[in-house]
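Peer 1: Sequence plus predicted model, see below.
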Amino acid sequence: MPTYIALTYTADVDWTRPEYAEETKEYIAFGQAAADVLRGGHALYPTATATTVRVPDGKGGEVVTSDGPYTETKEALTGFYLLECADLDEAVAVAAKIPAAWNGTVEIRPVITF
């Protein structure tokens, strides 16, 4: 069966904070309900904790790091799920049940297995 990644884009918040406990429960409920197709997934800490890595001179060049991403958007990449579904239609049906789809965006992409 094909594997899809469902990238969640929501408000850039720290899901470990108590004020998000109720919404976090919705994600836990989704995980339990979709257990048959879930193959992994995690929430991500806010973008302020990110480190961007570049090698501007190409392979073997100097590694340049900076704090966080450069883009400023309403929604940020806040998590992902790996879904093993029969086809894209099933992946879309599952993604529509992820709480991020209700107040943000879920992007689905097929995964290439090498």
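Peer 2: It's in.
Peer 1: only C-alpha atoms for contact and neighbour calcs from this point on.
Peer 2: Fine.
Peer 1: Just the residues contacting the helix ranked longest in the chain, thanks.
Peer 2: Counting residues, the longest helix found in the chain (DSSP state H) is helix 21-33. Residues outside helix 21-33 that contact it (C-alpha atoms under 8 Å, 6 or more residues apart in numbering) are 15, 38, 97, 98, 99.
Peer 1: also this one, for the comparison:
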Amino acid sequence: MKYLLAMYLNPEVMANLSEQDMEAVLTGHQDFIRTIRESGEMISTQALGAVADSTVVRVRSGLPAVTDGPFVESKEFLAGYYLVECASKDRAVELAAMIPDAAIEGLGIEVREVVFFADAESEVPMA
């Protein structure tokens, strides 16, 4: 089963971390990547750019309406993810708990089952 381990970031929380704590987070991610590669559970991981640089596109009456910034006002935003394949949701939760952000007050990891998956070479299913 595939799971998305979504990492949500709060800029205020991150700004208040010491240099030592930030280094521990970065090292923790390196260790986590190594762990899930060695276990064969890693599919991919991505870190996203700053939410202030995002753009939202909505099509209204057939025309795109483009606005800058996030869709909603929020203290937290999606900062990146790990896509893993593991035996169960319990294992996905266990993996999420290994991500260093999960141990920081004010941050969290969302675990969601992937119900459809296609890579660049997969055919798109017809409805």
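Peer 2: Here it is on my side, so go on. Please read all numbers here as calculations on a predicted model, not as lab measurements.
Peer 1: And the TM-score, once the two are fitted together?
Peer 2: The TM-score (TM-score structural alignment, normalised by the length of the first structure) is 0.82; 106 aligned residues with a C-alpha RMSD of 2.1 Å.
Peer 1: Tell me the first helix or strand C-terminal of the longest helix of the first structure.
Peer 2: strand 38-43 (DSSP states H and E).
Peer 1: which bit of the second structure covers that following strand?
Peer 2: Under TM-score structural alignment, strand 38-43 of the first structure corresponds to residues 42-47 of the second structure.
Peer 1: and that stretch, how far from the first structure on average?
Peer 2: The superposed stretch 42-47 of the second structure is, by mean C-alpha distance after the TM-score superposition for the first structure, a mean 0.8 Å from where its aligned residues fall in the first structure.
Peer 1: Need the contact partners of that stretch.
Peer 2: Contacts of stretch 42-47 of the second structure (C-alpha under 8 Å, 6+ apart): 33, 36, 79, 80, 81, 82, 83, 84, 85.
Peer 1: what's the answer for stretch 76-95 of the second structure, then?
Peer 2: 1-11, 36, 41-51, 111, 113.
Peer 1: sorry, back to before: what residues of the match of strand 38-43 of the first structure count as buried?
Peer 2: Neighbour counts over stretch 42-47 of the second structure (16 or more other C-alpha atoms under 10 Å) mark residue 42 as buried.
Peer 1: Work out the gap between that stretch and the centre of the chain.
Peer 2: In terms of C-alpha atoms, centre = their mean, to the nearest Å, the centre of stretch 42-47 of the second structure is found 8 Å from the chain centre.
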